[in-house]
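Novice: Generate a structure from the sequence data that follows.
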Amino acid sequence: MTDHKTGTREEWLAARLELLKEEKALTRRSDELARRRQELPWVRIDKEYRFATDEGTASLTDLFAGRSQLLVHHFMFGPAYTAGCPSCSAMADGFNGSVVHLANHDVTLCAVSQAPLPKLQAFKRRMGWGFPWASSFGGDFAYDFQTSHTEEQWESGAVEYNFRAADFRPPEGEENPVLDEIASSVGTDWATYRREGPGVSAFALQDGVVYHTYSAYERGVDDLWGMYQWLDRAPLGRNESGFWWRRHDEYDSRSEPAPPSCCG
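Specialist: Reported below is the predicted structural model:
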């Protein structure tokens, strides 16, 4: 017997209609925030960034691939990583289905990471992804957009991330199994892992000039996790306890749906 509150269909409907009012208000608020994002002033980018891509060396303008808008997913895959961040990987699983629709709406979606291109290509093959993925290895792009941080910045305890100074170092002498598990999943320690950070940045290209229009970090990229939008509507919600998600090829087969029985 469930310990969750139960009720009649009529009680459920009355509660659902009350919740619907709040959902509609949230939708309208979300629409307003989207409009305000688009009203942010554009900042001209004059710096010459270079990337390694499947097609060769590319500029930031090249990443637009002939379109006027560019969305960059700052994918956590540092030079010392042995695999992509599991959180970014879970997020990126939803990109393949979106990239073709965005491309046909004048928007290029591209992941950018610090790891050398061969590492990205190998992991991309492993995951079965087809979206564009560029390496910014050896350049300033990730540092300028505050998704990569130097060892000196880390040690200072004042990493610039999400528009503020933050200290990501765990308390000295304190063990944190969850942090250790996350770091070990990419073959590093926590300090090396967390010198990278997730984020999304948007750019516009007009008359040959690139403009930075928007960036978001931390919970600001939550909506890009397709699985969380589903979980928020599931009976138990996110129902999280620690680091539960994995790269899609690392789950125990018992978590996969059973095939339909031919015997009914």
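
Novice: make it CA atoms for all contacts and neighbour counts henceforth
Specialist: Will do.

Novice: Any buried residues in the host helix or strand of residue 14, and which?
Specialist: Per DSSP states H and E, residue 14 falls inside helix 9-38. Across helix 9-38, burial judged by 16 or more other CA atoms under 10 Å covers no residue at all.

Novice: Show me the strands in the stretch 101-250 of the chain, by range?
Specialist: In the stretch 101-250 of the chain, strands defined by DSSP state E, counting those that start in this stretch lie at 107-113, 133-135, 159-161, 164-166, 199-206, 209-217, listed in chain order.

Novice: Tell me what angle the helix holding residue 14 forms with strand 209-217.
Specialist: 140 degrees (axes from the mean of the first three to the mean of the last three CA atoms, to 10 degrees).

Novice: residues near the nearest residue to residue 238 once chain neighbours are set aside, how many?
Specialist: Distances taken as CA to CA, 6 or more residues apart in numbering put residue 231 closest to residue 238, at 5.4 Å, once the chain neighbours are dropped. Neighbours of residue 231 under the rule other CA atoms under 10 Å: 13.

Novice: isn't residue 231 right up against residue 237?
Specialist: Yes - contact criterion CA atoms under 8 Å: residue 231 and residue 237 qualify, at 5.1 Å.

Novice: Another for comparison:
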Amino acid sequence: MTTSLSSSSSKADQPDVAPPVVDRAAFEAALAEQVAREKEVTRLNDRVSAARRRLPMVEVEDYAFDGPDGPVRLTELFDGHYLLLVQNVMFGPDWEEGCPSCTWAVDTLPARMERLEEEGIAFAMISQAPVEKLERWRTRRGWSHTWVSSGGTTYHHDWGWNREDEDGQPYQLPGYSYYLLRDGVPYLTYATTARGTEATLPVAHIMDRTAYGRQQDWEDSPQGWPQYPTYG
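Specialist: Okay, here's the model as predicted:
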């Protein structure tokens, strides 16, 4: 059984529990077993990535989004590149702040985003909220990324970023869309949501490899390990 902690607790506070202490030989034997399991995951991931590179693509409307300086076409988000990564940030039209988990994801993007540009990849964010709200949140967070509003388009509904639950209540999904620009036409080549977004979250992977993992309430951790509400 793990230990659920209140929001008043902090991950910055060292837990009372810790892994068992063993000698060097025992540690290296246990680590070797773990590395062998992780190599299996790496090989599987290579096969999954190979299949991803063989996906077809679908043409996408050249939507006219709202930017801080006026309309911005989807094709303009490529900014001279042929590949585009879009982060679909949850920010409803009537919200005053961006989604906490999406905000965390943006905060943990690479410090030098020009590394993406060197690989021919542009980056932009799309949300439904009016661009004025996006600009206020961007300023508050200190972001410099391209961020446009889809509020005047059907983009979020067309591509499933807005959905309804079993009771007909609307909700949004976070995620990433990957596009290819070919002969001036934008194509969607891949998209992922839910935990599929973790591939672009380096901080999450760093936490996974610490002694306590992410310390989130869904994790399978040893008895007494600290756990906090995932979206607390």
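
Novice: Make a markdown table out of the strands of the stretch 101-250 of structure 1 and add distance to residue 82 of structure 1.
Specialist: Output for the strands of the stretch 101-250 of structure 1, formatted as a markdown table (distance: least, CA to CA, whole Å):
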| stretch | distance to residue 82 of structure 1 |
| --- | --- |
| strand 107-113 | 13 |
| strand 133-135 | 15 |
| strand 159-161 | 24 |
| strand 164-166 | 26 |
| strand 199-206 | 20 |
| strand 209-217 | 23 |
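
Novice: Map residue 114 of structure 2 onto structure 1.
Specialist: Using TM-score structural alignment, the equivalent of residue 114 of structure 2 in structure 1 is residue 100.

Novice: That match and residue 148 of structure 1, how far apart?
Specialist: 28 Å (CA to CA, to the nearest Å).

Novice: Give me the more crowded residue out of these two.
Specialist: Each of residue 100 of structure 1 and residue 148 has its neighbours counted (other CA under 10 Å); residue 148 has more, 26 against 14.

Novice: Which residue of structure 2 is paired with that one in the alignment?
Specialist: In structure 2, residue 148 of structure 1 lands on residue 162 (TM-score structural alignment).

Novice: before we move on, what about residue 127 of structure 1?
Specialist: Aligned partner of residue 127 of structure 1 by TM-score structural alignment: residue 141.

Novice: Enumerate every residue touching its match.
Specialist: Shown in contact with residue 141 of structure 2 (CA atoms under 8 Å, 6 or more residues apart in numbering): residue 107.

Novice: let's see 10 Å
Specialist: 103, 106-107, 135 (CA atoms under 10 Å, 6 or more residues apart in numbering).

Novice: Then residue 75 of structure 2?
Specialist: 60-64, 81-82, 84, 179-181, 184-187.

Novice: now residue 174 of structure 2
Specialist: Counting by CA under 10 Å, 6+ apart, residue 174 of structure 2 has contacts 87-91, 99, 101-102, 105, 127, 161-162, 192-197.

Novice: and the residues you listed, which are buried?
Specialist: 87-91, 99, 102, 105, 127, 161-162.

Novice: where do the helices sit along structure 2?
Specialist: Counting by DSSP state H, structure 2 has helices at residues 24-52, 100-107, 114-118, 131-141, 155-158, 202-208.

Novice: What is the corresponding segment of structure 1 for the longest one?
Specialist: This means helix 24-52 of structure 2. Using TM-score structural alignment, helix 24-52 of structure 2 pairs with 9-37 in structure 1.
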